[in-house]
Structures are given as structure tokens and as C-alpha cells.
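Undergrad: Generate a structure from the sequence data that follows.
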Amino acid sequence: MEKIRNYTDDEFGLFLVSELTELKDIELTILKGHILTEFAINCYLESISENKNSDFFKENFNYSSKIKLLLHFGNYSGPGGEYIIKSLEVLNKLRNTIAHSLTINHHLIKEFLAIIRKISPSKGNFNNEKLPEQHRLESGIAFVCGMIFGRYCEIRNKKTKPNTVSYVKHFPES
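TA: So this is what the prediction gives:
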């Protein structure tokens, strides 16, 4: 885990692609996507925490509570940010549907993808209706993870290299 925390944006992106595209089952894509987004959320929450010893990997917050922490403390209320929060909420519903009823709610997958399109209406495989649903879902999950992990990297880099300039643009203009 520690090694992954130190990845650059690009390294994390390659990691996400390798983790998600190897899956042949949409249920596993949802479950693994949930885990990967939680990893990115944990890193980000630790980076904004006032407590230098915080460890959100060991804290007893559930996924839903972590989303609320992002909403209240993570600067996700601006343009595009609210869609990241909404997409995480829908991903959590998708995961819970599988965990509690062993079914996939395809309507929620469509809702998830529609939310992501509001952030990036013209880029990303999640916009390509010709691709299978699972591939669009993988792309959407990777996109959300990358957005959160990118913010984490920016904060981490400011702390370790305070005089560097960041060129990361978090949310495309709608």
C-alpha cells in the first residue's frame, strides 16, 4: 500500500488500468472499483487532515462517511466537484446492491456514467456508447479515482516540494 501512495498521477493511472481491465466480470469491476476509489479517498483525506498521524486506512469510517468528509472538508463543492461526490454515492449504491442482493442495477450504472459525463462530456471511454457497459464503467471508475488521487498528489507534492508549480486541472469546464 505504501508504494502505491507514493505513485505519481501517471503511475496511479497505469495501476488503475491494470487493476480494472483484467477483470472479466462486471460485479468484480464494481467491487474492485469501490475498493480503489476508497483507497484514493483515504489518501486524499489523510493529505488534508490536520493530524499528521492520521491513517484513514485504519480509521473506522465507512465509505459513506468518507464521502461526507470529502463533501464537507475536501473542497468538492465547486463546479464539477459535486459530480465526483454524486458519482461516489452511486458507486456505493452499486456496491451495496451487489453485497446485499447479489444483483447488478444497470440503471445505477447508467446513472453513474451520466454523472461522469457532466464532468467530461466529450472525453473518456465512459462516453463511448459503442463500448460494452463494463468497459465504460471501468473507464468511469478510473476517471473518478484519478480525479481524487490527482488532488492527493497535488497536496502531497506541495508538502514535499513547496516551491513547485502544479499544472493539474481538476475539473474540466462544463
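Undergrad: drop to CA atoms for contacts and neighbour counts, all remaining ones
TA: Fine.
Undergrad: If you count neighbours, what's buried in the top helix by length along the chain?
TA: In the chain, assigned by DSSP state H, the helix with the most residues is helix 133-160. Using 16 or more other C-alpha atoms under 10 Å as the test for burial, helix 133-160 gives 133-157.
Undergrad: Repeat that for stretch 16-30.
TA: 16, 19-20, 27, 29-30.
Undergrad: what's it in contact with?
TA: 32-33, 36, 91, 94-95, 98, 104, 134-135, 137-138, 142 (C-alpha atoms under 8 Å, 6 or more residues apart in numbering).
Undergrad: wait, which of the residues you listed is closest to Asp9?
TA: Ala142 (11.6 Å; C-alpha to C-alpha).
Undergrad: which residues touch that closest one?
TA: 13, 16-17, 20, 33.
Undergrad: out of those residues, who's nearest Ser65?
TA: Gly33 (17.4 Å).
Undergrad: I'd like the structure of this one too, to check against the first:
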Amino acid sequence: MDRLTQLQDTLDDLMTQMYATLSYINTKHPYGDFPSQPSQAPPSHPTAHPSSDQPLANGSPAPKTNGTVAADRDGDDKKETNGGHIPDAPEVFQETMRRLAQSLVLQEQKAEILINSLPGLGNSEAMQRERMRELEAELREVEQERRAAEGERERLVEMLGEVVVGSRRVR
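TA: This is a model prediction of the structure:
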């Protein structure tokens, strides 16, 4: 596989990892608490404010924040309606983020190594053209040597054939 194909594969892998990391962040981030703001966490989540399930002063149920949790009137089944966001515990989320970041950095370094190994980096166009002329001349020489070796091979096969035919007559 040539270096450009390797580089393309590495960049494809890097983009896939970036997308997966963003998807993880979007679906698994823990809920944050902001001072003087209602909690966005569902009442069953540990970061939810304990008062979010308490009825209002007039006896009506407390409103749900941003429609993230819908409850039956009886309070039986709570259903998440926020796109399936089930957060990881903060320490798990941070550890996973650290591992994902390390993976992204390693993949980027692979791409950088491949980029730096590409021929022509640091060479002017004139230098590259001169190198191509040298390689073409070397290729012509090698092709001449190959043709000479092919001629020698044919000559030796012919000689061997004569020896084999000559040895049959002697018997």
C-alpha cells in the first residue's frame, strides 16, 4: 500500500474517531448544575434537585424541565423523552474522555508521521524533476540489464537443450 493510501485511511480513521467522540460527548455527558437555574437532569438522576418532584404550592405537580421526563398522572412509569440521553457517572465520563483524547492524539500523530514521510516535502519542484530524471535514467539502465540477462537465459536454455539432445544420442 502506498503512503498516500495509508494517509487517506489514517485520516478516514481519524474522522471516524472524531465523530464517535462527539457522539459520545453528546449522549453521555453528565448533567451540569448551574446556580439559580433549574436542573436539566431527570428527577431519578442523582444530580437532579430533590425539590424538582415536589408539587407546587397550589398542589399541582411540578413542571418538568425542557420536557426531558414525562410521568404518568399516577407517577408510575417515568419515560425519558430527551433523545435517549443516559449520562455516564462523572468519573466514568472523565476517564472515557481522557482515553478518547489519547486515541485521537495517537491517530493524529500517525497521520503526521505519514505526511512527513511523503516524498517531495522540503524539496523544490526543480529538485523533484531532477530526481525523476535520475530515476528514469536508472530505470533505463536496469531495463537494459534485464534484457541482457533475458538474452543470456535464452542462450543458456538453448545450450542446455543441445546438451540434452546430444546425451540421448550417446546411449
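Undergrad: Tell me how the two chains score on TM-score.
TA: With the length set by TM-score structural alignment, normalised by the length of structure 2, the two chains reach a TM-score of 0.23; 54 aligned residues with a C-alpha RMSD of 3.5 Å.
Undergrad: Leaving out chain neighbours, which residue sits closest to Ile115 of structure 2?
TA: Distances taken as C-alpha to C-alpha, 6 or more residues apart in numbering put Leu7 closest to Ile115 of structure 2, at 7.2 Å, once the chain neighbours are dropped.
Undergrad: One more: Lys86 of structure 1?
TA: Per C-alpha to C-alpha, 6+ apart, closest to Lys86 of structure 1 is Ile115, 7.2 Å.
Undergrad: what about that neighbour, helix or strand, and which?
TA: helix 106-119 (DSSP states H and E).
Undergrad: tell me which residues in that helix are buried?
TA: So, applying 16+ other C-alpha under 10 Å, buried residues of helix 106-119 of structure 1: 108-109, 112-117, 119.
Undergrad: quick one, strands of structure 2?
TA: 69-71, 78-80 (DSSP state E).
Undergrad: Which neighbouring elements make contact with the last one?
TA: Contact analysis of strand 78-80 of structure 2 by 3 or more C-alpha pairs under 8 Å, 6 or more residues apart in numbering; DSSP states H and E lists strand 69-71 as its packing neighbours.
Undergrad: Sort out which residues of the strand it packs on are buried, please.
TA: Applying 16+ other C-alpha under 10 Å to strand 69-71 of structure 2 flags 69-70 as buried.
Undergrad: Could you list every helix and strand that it packs against?
TA: Packed next to strand 69-71 of structure 2, using 3+ C-alpha pairs under 8 Å, 6+ apart, are strand 78-80.
Undergrad: picking up where we left off before, can you name every helix or strand that the helix holding Ile115 of structure 1 contacts?
TA: Using 3+ C-alpha pairs under 8 Å, 6+ apart: helix 106-119 of structure 1 touches helix 81-101, helix 133-160.
Undergrad: and the angle for that helix with helix 133-160?
TA: 50 degrees (axes from the mean of the first three to the mean of the last three C-alpha atoms, to 10 degrees).
Undergrad: Identify the residues contacting Glu145 of structure 2.
TA: So Glu145 of structure 2 contacts nothing (C-alpha under 8 Å, 6+ apart).
Undergrad: what about it, distance to Glu152 of structure 2?
TA: In this view, Glu145 of structure 2 and Glu152 of structure 2 are 10 Å apart by C-alpha to C-alpha, to the nearest Å.
Undergrad: Reformat the helices and strands packed on helix 106-119 of structure 1 as JSON lines; add distance to Leu71 of structure 1.
TA: Converted to JSON lines, those look like this (distance: least, C-alpha to C-alpha, whole Å):
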{"stretch": "helix 81-101", "distance to Leu71 of structure 1": "7"}
{"stretch": "helix 133-160", "distance to Leu71 of structure 1": "12"}
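Undergrad: how many other residues sit next to Ser103 of structure 2?
TA: Counted with other C-alpha atoms under 10 Å, residues neighbouring Ser103 of structure 2 total 16.
Undergrad: same deal with Ala111 of structure 2?
TA: Neighbours of Ala111 of structure 2 (other C-alpha under 10 Å): 20.
Undergrad: next one: the one 5 residues further on
TA: When counting by other C-alpha under 10 Å, one arrives at 12 neighbours for Asn116 of structure 2.
Undergrad: same question, Ile84 of structure 1
TA: Using other C-alpha under 10 Å: Ile84 of structure 1 sits among 26 other residues.
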